[in-house]
Structure formats: C-alpha cells, structure tokens
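> one predicted model, sequence on top.
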Amino acid sequence: MKALRLRDPVVYALPRGGVPVAAEVAAALGAPLDLVLVRKIGAPGQPELAIGAVVDGDNPEVVLNADIVAATGATSAFIAAARRRELAEIERRRARYLAGRAPMDPTGRAAVLVDDGIATGASARVALHALRRRGAARLVLAVPVAPPETLQALRGEVDEIVCLLEAELFFGIGAFYRDFHQLSDEEVIASIASHQGPAATGT
C-alpha cells in the first residue's frame, strides 16, 4: 500500500468485517479511519441473494443488479421498502459505531476502500460510487481475497486495486479465514477505538 504513494489518504471500511482489516491498513498508512455504511438488498424470499445495495449519505444511492432483479421478480415496491429498512439500519450503525461523528470529507484526497474480501462486488461498487460522488480524487480498493472475475468487473470503478489473493477457486470469503465469525457491534467499536491514526475531520 505504501508503494502507491497516496496523497493525504483516508481509509474507509465496509462494516462489519472490513473494520479490523481497515484499521490495520489505516495504521500502516498513518491515515484516518472512517466507515462507508452499505447494506445489501436481498431478493424476495432469498435474503442472502443480493439484488443490489444501498449506501448512506445526504442522497443515499442504490445500485441494482438488473439481471437478478428480473430473475427474482423483485418489484419497485419491494425494492423501495427494502431501501427504507436498510437505511434505518445504516443510521443505527453510524450512531452506534461512530457516536454521531460526521462522515469524513474525501474531497481532493485518496480514498482507500477496505473490506475483508469480495464475492459479488455489489457492496464495494455502491461504496465506490458514493466516494467518487463525494469528491475523492483517487480511489483504491484494498482487500485480502476476491475472485478474479469480480476484480475485473470492478477495475473500471477504481484507480488501483490491491488484492493479496486472486482466488480462482472461490467458495466464499469465509473459506480463506481461520476465524470468520460474525463480528458484534462491540468488536467493531473496539477496532475503531484501537486505531490511533490522525483525528477524523468531519464534512
């Protein structure tokens, strides 16, 4: 990461799993740590199948996978209701994790988006859109593991991708971890609190 020579970087984590990884990246870069809160929109009757995702912000953005929307029969009413529900959870998480701290302003800065791994890329894509829209001058996606085809699909969204392992045989992110338990809110808060980088600056 240091070899990229990023100017005035801000590290953004995708909670929950991305927070401990992002805290290490932020520490290595000497950069502040913030969150991009994204929630998956699950398909009707198949909540684990993402038809898209929604990201927080002044103008919340929704990115949909049109093929999966069509295949699952998700209606506009279903998507609107899911959007409201997931935005409410996003607000809860921001208040819980950051105690009401305003999001950092990436305008003119390098934004490094970090997760614990990428499968379909839906959450990463909507987060990258949001950071670009907020004025980030350079976008870097940094993850430990992802399938090559997902990374290829995301290359047009970013300036750089850093991935430790491009896994041809990909059976889910958890297969690459010894411990892949669902992080609690308390663990996320502890990871954020343990980061001793520069103080965050609000918008």
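Nice, I can see it. Note that this is a predicted model, so its numbers are computed, not measured.

> for the rest of this, base every contact and every neighbour count on C-alpha atoms.
Will do.

> for the residue of the chain most remote from its centre, which non-adjacent residue is closest in space?
Distance to the chain centre peaks in the chain at G73, reaching 26.4 Å (criterion: C-alpha atoms, centre = their mean). What sits nearest to G73 in space, not counting adjacent residues and going by C-alpha to C-alpha, 6 or more residues apart in numbering, is P44, at 7.7 Å.

> use this one as the comparison:
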Amino acid sequence: MFEDRQDAGRALAKRLNTMDPGSTVILALPRGGVPVAKEICDATGAPLDLLLVRKVGVPGHSELAVGAIADGPGSSLVINREVAESCGLSEADVRDLAKPEQVELERRKKLYFGTRNRVDLTGKAAILVDDGIATGATMRAAIKAVNARGAGQIIVAVPVASRQVIDALKGEVDHVICLATPEPFWAVGQQYAHFPQVSDAEVTEVLSAIPHVTGHPRP
C-alpha cells in the first residue's frame, strides 16, 4: 500500500531514474495522475505536460467505464467493447454518452493550459502517468492520442493496476511499469492509505510551480 500519491510517485521515480530527461516527456493524466507525475519530474528533471482524458461511464453506473476520450488530433474515443455489449450499448450510444465528457474536457483544457504551448512529442519518449488503472479505458484513449502526436516511444507508468489490464497494455505500448498488481483487484483507491480527490486548484498549482512544464525548460 502507498501512503499517498506523492509516495507512489517517488517509488515510480526510482524505476525511471535512468531515462534521458532531454528526450523524455512525462504526461500526467489529470487529475489523479498529476501529484504522481510531479514527483517523477522533480526527481528526474524531465519536462511535464498533461494529457487530458475523460472516462465515459455506463448510465446509472458512472464508475464503470464503457469508453474514454482524450484531447488530441483526430478522434480519440476508445470504446470498451466488452462493457458496451454487456450493457446493450451501441457505438452511437457511447458517442452520445461521450458528449458531456467532451464539454468537461474543453473546460479543463482552457483552465489548465490557457495560451501556453504544449510540449512537442515528436520522436520523444512519452511516459504516461496516472495514479492507477482500473478498466484501462482512459489509458487506452491516452495511448491513442499520444500516438497521433508522433511520440517515438510510449511508456505507461502507474503505481497500481490489475494484472489483466497490464498484460493487455503490454501489446499496445513499448513498455509498462506497474509497481503493484494486487489480486483480487477491486479499486485503485484501496491501495492508498490516503486517497483524496485531486482538485482543479491543485492541478493548476503544480503547473505554475514547475518551470519546465508545457514547453518551458528548466533553467
């Protein structure tokens, strides 16, 4: 069990301490992935950027992801086919469910970035960081978006996830780092002693405090 997201981030940083910060970008999935990613950036000197992703929940069971959308070029909707079929949802249904999440994605984009430039991922090693992975839908949407931005290598780095999801992701990216795969796996938050919700204010505070975020290199 991790004490909190910062503790998990420091543990991940130890696994990433051999990377070249000049050719690497840490991409945090807000909001929970931001405190984790900050610890990695502080330890390694790699630049930080955000990759905005929103889960698309099943009606009446919002925690169950039927898909996810990510900010990026082209269509970034990823559908969890197994969940969609079990719930009797068509692709059109999932796209309709994704519309309000797209609105929230745009709100966060304006709030977090404003007019700041994004880090160029072309040819870089992109390390996708979250506080954990449940179904894998949001991470798959993130992977799709990063591929579209021309990343040369994609690495998923998370403190905790189910073994089934990790095994599936290994076929979609160059490398997966996961510190814990508890069985049975019930929820990400169960692996943390303290797991409060991360606020928009905390995210913007991290962005303003790190000088090498979104295209501004560390002096």
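Nice, I can see it. Treat the numbers as computed from the prediction; the structure is a model and nothing was measured.

> on that earlier part again, tally up the residues packed near the corresponding residue of structure 2 for the residue nearest to G73 of structure 1, please.
Counting by TM-score structural alignment, P44 of structure 1 lines up with P59 in structure 2. Using other C-alpha atoms under 10 Å, P59 of structure 2 is surrounded by 12 other residues.

> from V83 of structure 2, how far out is P59 of structure 2?
According to C-alpha to C-alpha, to the nearest Å, P59 of structure 2 and V83 of structure 2 sit 12 Å apart.

> remind me, longest strand of structure 2?
Secondary structure of structure 2 per DSSP state E: the longest strand is strand 61-70.

> tell me the buried residues in it?
Burial within strand 61-70 of structure 2, assessed by neighbour count using 16 or more other C-alpha atoms under 10 Å, is assigned to 64-70.

> same question, stretch 11-24 of structure 2
Under 16+ other C-alpha under 10 Å, the buried positions of stretch 11-24 of structure 2 are 11-13, 16, 24.

> how close does the most centrally placed residue in structure 2 sit to H61 of structure 2?
In structure 2, the C-alpha nearest the mean C-alpha coordinate belongs to L29, at 3.0 Å (C-alpha atoms, centre = their mean). Per C-alpha to C-alpha, L29 of structure 2 is found 22 Å from H61 of structure 2.

> hmm, back to that, check the secondary structure at the residue opposite the residue farthest from the centre of structure 1 in structure 2 once aligned for me.
By TM-score structural alignment, G73 of structure 1 lines up with G88 in structure 2. State at G88 of structure 2, reduced to three classes by DSSP: H, G, I helix; E, B strand; the rest coil: coil.

> name the surrounding residues that touch the longest helix that structure 1 contains.
With residue count as the measure and DSSP state H as the assignment, structure 1 has helix 76-98 as its longest helix. Applying C-alpha atoms under 8 Å, 6 or more residues apart in numbering, the set of residues contacting helix 76-98 of structure 1 from outside is 37-41, 44, 54-56, 62, 100-101, 185, 188-189, 192.

> trace V25 of structure 2 over to structure 1, please.
Counting by TM-score structural alignment, V25 of structure 2 lines up with V10 in structure 1.

> need the nearest residue in space to its match, chain neighbours excluded.
Nearest residue to V10 of structure 1, sequence neighbours excluded (C-alpha to C-alpha, 6+ apart): A111, at 5.0 Å.

> isn't that neighbour up against A22?
No: the criterion here is C-alpha atoms under 8 Å, and A111 of structure 1 misses it with A22 at 11.9 Å.
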